[in-house]
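Visitor: Curious how this folds, go ahead:
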Amino acid sequence: MRAKARDAGASAWLENLPGLVGDLCREWELRPGGVFGDATEAYVVEVTRKNGTPAVLKLLVPRPGAPAAHEITVLRLAAGEGCGRLYEYDVGRGALLLERLGPSMAELNLPQPRRLAILADLAAALWRRTDAELPTAVTRLEWQMHYIRRQWRELGEPCSRAAVDQALAAAESRRRAWDPGRAVLMHGDVHQWNALSVAVEPSLLGRPARGAAGHGDGAGRFRLVDPDGLIAEPECDLGVLMREDPLELIDGDPWERARWLAARTGTDPVAIWEWGLVERVATGLVLTVAGVQPVAAQMLAAADAVSRL
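Guide: Okay, here's the model as predicted:
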């Protein structure tokens, strides 16, 4: 988190962080606890509210693009459905007081098919029409196209030209298909590290329960955190699920995952496929820059394999 803050030019924010935490704890009547050491985009600390409720205080690293305002907007609109609950917030200080949840889905080692079902249901639980001021799918696509072109060259072409061309063509296709009439609120980064368990014993996770989107696969036992926040067609969220688990994707027929997600959510498999092509390359390059291996290389290898289909 310190490295991210310094890279974003937020050194003064870092220096003032102890005072900011102290001010918020006084104003919101919180008792601070342990700090989460694995956070990268924010300072996150356990707190206890005046009424004894466990919570989390999150202070986002200041950076361009109003990420705090976007995250707060999504959580306010979700009101605890599909996402963690938001108790208090301060947009100006980038501060959120959130429901304290349990381990991530990744830490619980759920099998990939079960993860996919739960994450699809959680994403769908969030989708709703809104006139909120959030970035659109067009904004996301334009950034991804620019990033792919620039980073692919700067990184020494870590995947094939065919994979890049395919991703850029898919991005252009989704940009042309932009339809405000189908646009809904969405999370924007639905994956197993962003799905935290509700406070239940891990042994209960195998029992049947009605999920958040009406399915019996346990979505109600998880909530999404850290939303990017954007307005887009539903298939945009599902494209993230096409980029995740790249080894499993290329182990079989990659199109089968797109068709399965479409059938579960009542969406378009071609749009899901195209969003997946974009997300796989863009995120593979982002993770390469960040040094997140072997996942970055696996995503780009999957992009290469799909480009040869």
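
Visitor: Could you use CA atoms for every contact and neighbour count after this?
Guide: Will do.

Visitor: Nearest spatial neighbour of Ala305, chain-adjacent residues omitted?
Guide: Ile250 (7.1 Å; CA to CA, 6 or more residues apart in numbering).

Visitor: Tell me how many other residues crowd the one you found.
Guide: Counted with other CA atoms under 10 Å, the neighbours of Ile250 add up to 15.

Visitor: try Glu133
Guide: Glu133: 12 neighbours (other CA under 10 Å).

Visitor: Let's verify it: helix, strand, or coil?
Guide: coil (DSSP: H, G, I helix; E, B strand; the rest coil).

Visitor: Distance of it relative to Arg176?
Guide: 22 Å (CA to CA, to the nearest Å).

Visitor: rewinding a little: which helix or strand contains the residue nearest to Ala305?
Guide: Ile250 belongs to helix 246-251 when assigned by DSSP states H and E.

Visitor: Now show me the structure for the sequence below, then we'll compare the two:
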Amino acid sequence: MELQEKFVQSVRMYFNLQGEKWLSRLPEIIQYCENKWNLQMEEPYALSINYVAPAVMENGSEVVVKICIPGKGFQDELAVLRLYNGKGMVKLIEYDQDNGIFILEKLTPGGTLAEVHDDEEACRIAANVVRKLSVVAPKNCKIPSVKAREDNLREIVEKHPNGIGPFSKKTLEKALNIFTYLNNTTTQQYLLHGDFHHYNVLSSENNHWTAIDPKGLIGEIEYDLIQYMLNKLPENNAYDVIKKRVEIFTEELNLSEQRLLLWGYCHTVLSTSWSVDDKDNYETSFFQGVAIFEKLYEEQFGYIDEIETWSE
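Guide: Okay, here's the model as predicted:
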């Protein structure tokens, strides 16, 4: 079985020995899947770190099979899919927790939101999907909260006392203080997608749009929008595009612009830090967002550098 080269590299990079063992078992898991559900899997889609392919059931109906490395990530995604139960999210048909398998509805025609060329139209579509996904988090939910992201940034600060990539220690600490302030002042927790962006929203029947591939997170809706705003930015004029996206999201979803911009700043520092490799290369399109969110904030609310305000 010949696997996509980029897929194999990504699995090995993120999961090391566990990923290598999983890749060697993948043909066996696919065969198990076909036998268990009486389906025939077809050629996979372009893969990242999960094996995802369309399939045809014995009765002729079409589904999508997603095979993941079993563990916490799979369990979080399973919990999110079950909680949303098809509301704004792809429907879960069956699953096998031991082997990390999801059987999902197939969305048709299935084009991504990235294919909508009018950015404002795409943003309003995205806002409508987020509206459907805006579910108050259930009590005693085991899905990670945004506090885990704050803790992750704290680990980065401690591990890199002289800064990381393009960031000084001062910038990392400023972002961490804002993360802490926002988490400490959150009044309503929602179930979040956790990785909401253009490529995780697909077209479905009757001109509807549906989210896929949730990571699962608990927090404010404002936080769940930042990854979308960092994606599919033009080479020039990213400031105006992000500014307009902020306007549309706050208007359509009745959100706090102040908190949205603060989440934008601290999450963009975090996501850029995630992208730094051992040669100090990093995702420049994310990095530009740091200055943009800071500028947008200061135009409306004053200096973001007044860190002491956040901890009072």
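
Visitor: A helix includes Pro214 of the second structure, no?
Guide: No. Pro214 of the second structure: not assigned to a helix; according to three-state DSSP it is coil.

Visitor: so it makes contact with His197?
Guide: No. The pair Pro214 of the second structure / His197 is not scored as a contact, 10.4 Å apart, by CA atoms under 8 Å.

Visitor: Name the residues of stretch 147-156 of the second structure that are buried.
Guide: 147, 149-150, 153-154, 156 (16 or more other CA atoms under 10 Å).

Visitor: Now, those residues that are in helices?
Guide: Among these, DSSP state H puts 147, 149-150, 153-154, 156 in helices.

Visitor: now, which of those residues sits nearest Asn38 of the second structure?
Guide: Arg149 (40.4 Å; CA to CA).

Visitor: in the stretch 101-250 of the second structure, which spans are strands?
Guide: With DSSP state E, counting those that start in this stretch applied, the stretch 101-250 of the second structure shows strands at 101-105, 135-136, 190-192, 201-204, 208-211, 217-219, listed in chain order.

Visitor: Now check Lys58 of the first structure against the second structure: what is it aligned to?
Guide: Alignment note (TM-score structural alignment): Lys58 of the first structure maps to Lys66 of the second structure.

Visitor: nearest residue to its match other than its sequence neighbours?
Guide: Per CA to CA, 6+ apart, closest to Lys66 of the second structure is Val52, 4.4 Å.

Visitor: returning to what we had before: can you redo the strands of the stretch 101-250 of the second structure as TSV, where the extra columns are distance to Tyr228 of the second structure and mean neighbour count?
Guide: Shown next, in TSV, are the strands of the stretch 101-250 of the second structure (distance: least, CA to CA, whole Å; neighbours: other CA atoms under 10 Å):
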stretch	distance to Tyr228 of the second structure	mean neighbour count
strand 101-105	23	21
strand 135-136	19	16
strand 190-192	13	24
strand 201-204	10	20
strand 208-211	12	24
strand 217-219	15	25
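
Visitor: Tabulate those (TSV), appending distance to Val116 of the second structure.
Guide: Below are the strands of the stretch 101-250 of the second structure laid out as TSV (distance: least, CA to CA, whole Å):
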stretch	distance to Val116 of the second structure
strand 101-105	22
strand 135-136	26
strand 190-192	23
strand 201-204	10
strand 208-211	12
strand 217-219	27
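
Visitor: Out of those strands, flag the one nearest Leu225 of the second structure.
Guide: Among the strands of the stretch 101-250 of the second structure, strand 190-192 sits nearest to Leu225 of the second structure (CA to CA), with 9.6 Å.

Visitor: The closest one vs the first structure, mean deviation?
Guide: Taking mean CA distance after the TM-score superposition for the first structure, the mean distance separating strand 190-192 of the second structure from the aligned residues in the first structure is 1.2 Å.

Visitor: Kindly report the same for stretch 238-247 of the second structure.
Guide: Averaged out, stretch 238-247 of the second structure is 4.8 Å away (mean CA distance after the TM-score superposition for the first structure).

Visitor: gap between the aligned partner of Leu176 of the second structure in the first structure and Gly239 of the first structure?
Guide: With TM-score structural alignment as the criterion, Leu176 of the second structure lines up with Leu168 in the first structure. Distance of Leu168 of the first structure to Gly239 of the first structure, computed by CA to CA: 14 Å.

Visitor: could you list every residue that touches Asp224 of the second structure?
Guide: Going by CA atoms under 8 Å, 6 or more residues apart in numbering, Asp224 of the second structure touches 192-196.

Visitor: Make TSV from the residues you listed and add distance to Glu298 of the second structure to it.
Guide: Shown next, in TSV, are those (distance: CA to CA, whole Å):
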residue	distance to Glu298 of the second structure
Leu192	27
His193	28
Gly194	27
Asp195	27
Phe196	26
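
Visitor: which among these end up buried?
Guide: 192-196.

Visitor: quick one: which of those residues is nearest Leu26 of the second structure?
Guide: Once CA to CA is applied, the member of those that ends up nearest Leu26 of the second structure is Asp195, at 25.1 Å.

Visitor: thinking again about what came up before, isn't the match of Leu176 of the second structure up against Gly276?
Guide: No. Assessed by CA under 8 Å, Leu168 of the first structure is found out of contact with Gly276, at 11.5 Å.

Visitor: Settle it for me: which of these two has more neighbours?
Guide: Gly276 (27 against 24).

Visitor: The strands of the stretch 101-250 of the second structure: which one's closest to Asp278 of the second structure?
Guide: strand 217-219 (28.2 Å).
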